[in-house]
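**Q** sequence and predicted structure below; questions after.
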Amino acid sequence: MEWMLMPLKRYAEFSGRSRRKEYWMFFLLNMIVLFGLAIVGGILGAFTPSATGEMGLGSGLILGLFGLYALAIFIPSLAVQVRRFHDQDKSGWFVLLGFIPYVGGIVVLVFMCLEGTKGKNRFGDDPKMSDNVGDVFN
């Protein structure tokens, strides 16, 4: 669970490096939360319009929660992605590849799956070293 919450503890920290485990556990946490919100929205009937075509109170509530969650999670998601690029000894500006239509997301996905550089690089120590992992929680 601490790997899932680590990007939230390092909320706007764009320096340093992050392991694949940190990135993908945070991604898993986001999917669980979004799936949970979708289930609650489905139970409340938030995604089905009424006979008049208007959306009900439940839909406004769920869509509002989706929006608030997206706003709250935007900066940590961007920061952990930048740190993943740093782990591969690449500039954090590579995040902008995700804005290229059609292929950008696939390219970023591939980079997020690649292993980082072993040992120290220009962005800091290797996060896989056991003595560096605990520093975040102290």
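**A** All right, it came through fine. Keep in mind the model is a prediction, meaning the values are calculated, not measured.

**Q** going forward, measure contacts and count neighbours with C-alpha atoms only.
**A** Fine.

**Q** and the longest helix for the chain?
**A** Determined from DSSP state H, the single longest helix within the chain is helix 57-87.

**Q** can you name every helix or strand that that helix contacts?
**A** helix 2-9, helix 20-43, helix 104-113 (3 or more Cα pairs under 8 Å, 6 or more residues apart in numbering; DSSP states H and E).

**Q** between the first one and helix 57-87, how big is the angle?
**A** In this structure, helix 2-9 runs at an angle of 90 degrees to helix 57-87, with axes from the mean of the first three to the mean of the last three Cα atoms, to 10 degrees as the basis.

**Q** residues touching the most centrally placed residue in the chain, list them.
**A** For the chain, the residue nearest the mean C-alpha position is Ser77 (3.5 Å; Cα atoms, centre = their mean). Residues in contact with Ser77 (Cα atoms under 8 Å, 6 or more residues apart in numbering) are Pro7.

**Q** alongside the first one, take a look at this:
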Amino acid sequence: MNYYLEAFRKYATFSGRARRKEYWMFTLFHLIATIAVTVVDWVLWSPDSWLALLYFLGTIVPALAVGVRRLHDTGRTGWWYLIALVPLVGAIVLLVFTCLDGDPHLNKWGSNPKHDELGGGYDAPYPGQYPIAGQPGAYGQQPGQYPAPGQYPAPGQYPAPDASPYGQQPGQYPAPGQPGPYGQQPGQPGPYGQQPGPYGQPPQN
């Protein structure tokens, strides 16, 4: 019902985007209301009553507007609505367009309304982007987790175990550029005067 009322709040708004749920929920309640008004027209008044006609005239603009916004959501201009004027085939093509999922990315008519309703206001990431609000990123990482699992470095690790050039675990000797276990700096002798091994291994006794 909220989507039906939303169409009237955007009475003549032909800009922006409308997701499938918004369009089809409006269409459903619009159909129910049309049937109800027609029945009331017939029962309480007469077949010549103007009640159904007045309802049709009052809703034609928001119905067209939400249809145009639905086409925008699929990345198509609202002028595609005119294809409905083509006998038979045009109505089928327009039906297919309104059933398609919307463009997950930002397009020239605005951001993805599906993600806006989730409260994030973000668009779906292209491959490699990180990530929309509340959803895993392109590589499976959860919100707040950076970088993707297995990438260098993992949170709180330096370096990541599977990404370290020397294979050392966090806290092991030494991370590149950090002191060794005896306090010596990289390139300095060990506690007994021995030179550090290549690649920063502990000094040999």
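**A** Ah, there it is. Predicted, not measured: the structure shown is a model, and the values here were computed from it.

**Q** re earlier: would you list the helices and strands packed on helix 57-87 of the first structure in CSV and tack on mean neighbour count and distance to Arg84 of the first structure?
**A** CSV is the format used below for those (neighbours: other Cα atoms under 10 Å; distance: least, Cα to Cα, whole Å):
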stretch, mean neighbour count, distance to Arg84 of the first structure
helix 2-9, 17, 11
helix 20-43, 16, 7
helix 104-113, 15, 7
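
**Q** as a markdown table, those helices with distance to Lys128 of the first structure would be great.
**A** Converted to a markdown table, these look like this (distance: least, Cα to Cα, whole Å):
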| stretch | distance to Lys128 of the first structure |
| --- | --- |
| helix 2-9 | 13 |
| helix 20-43 | 10 |
| helix 104-113 | 15 |
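
**Q** coming back round to it: show me what the residue nearest to the centre of the first structure lines up with in the second structure.
**A** Ser77 of the first structure maps onto Ala63 of the second structure when the alignment is built from TM-score structural alignment.

**Q** and if you look at Phe94 of the first structure?
**A** When the second structure is aligned by TM-score structural alignment, Phe94 of the first structure is paired with Trp80.

**Q** try Lys120 of the first structure
**A** Matched to the second structure by TM-score structural alignment, Lys120 of the first structure sits across from Leu106.

**Q** need the contact list for Phe99 of the first structure.
**A** So Phe99 of the first structure contacts Gly105 (Cα under 8 Å, 6+ apart).

**Q** look up how far Glu6 of the second structure lies from Ile35 of the second structure.
**A** Computed with Cα to Cα, to the nearest Å, the distance linking Ile35 of the second structure and Glu6 of the second structure is 20 Å.
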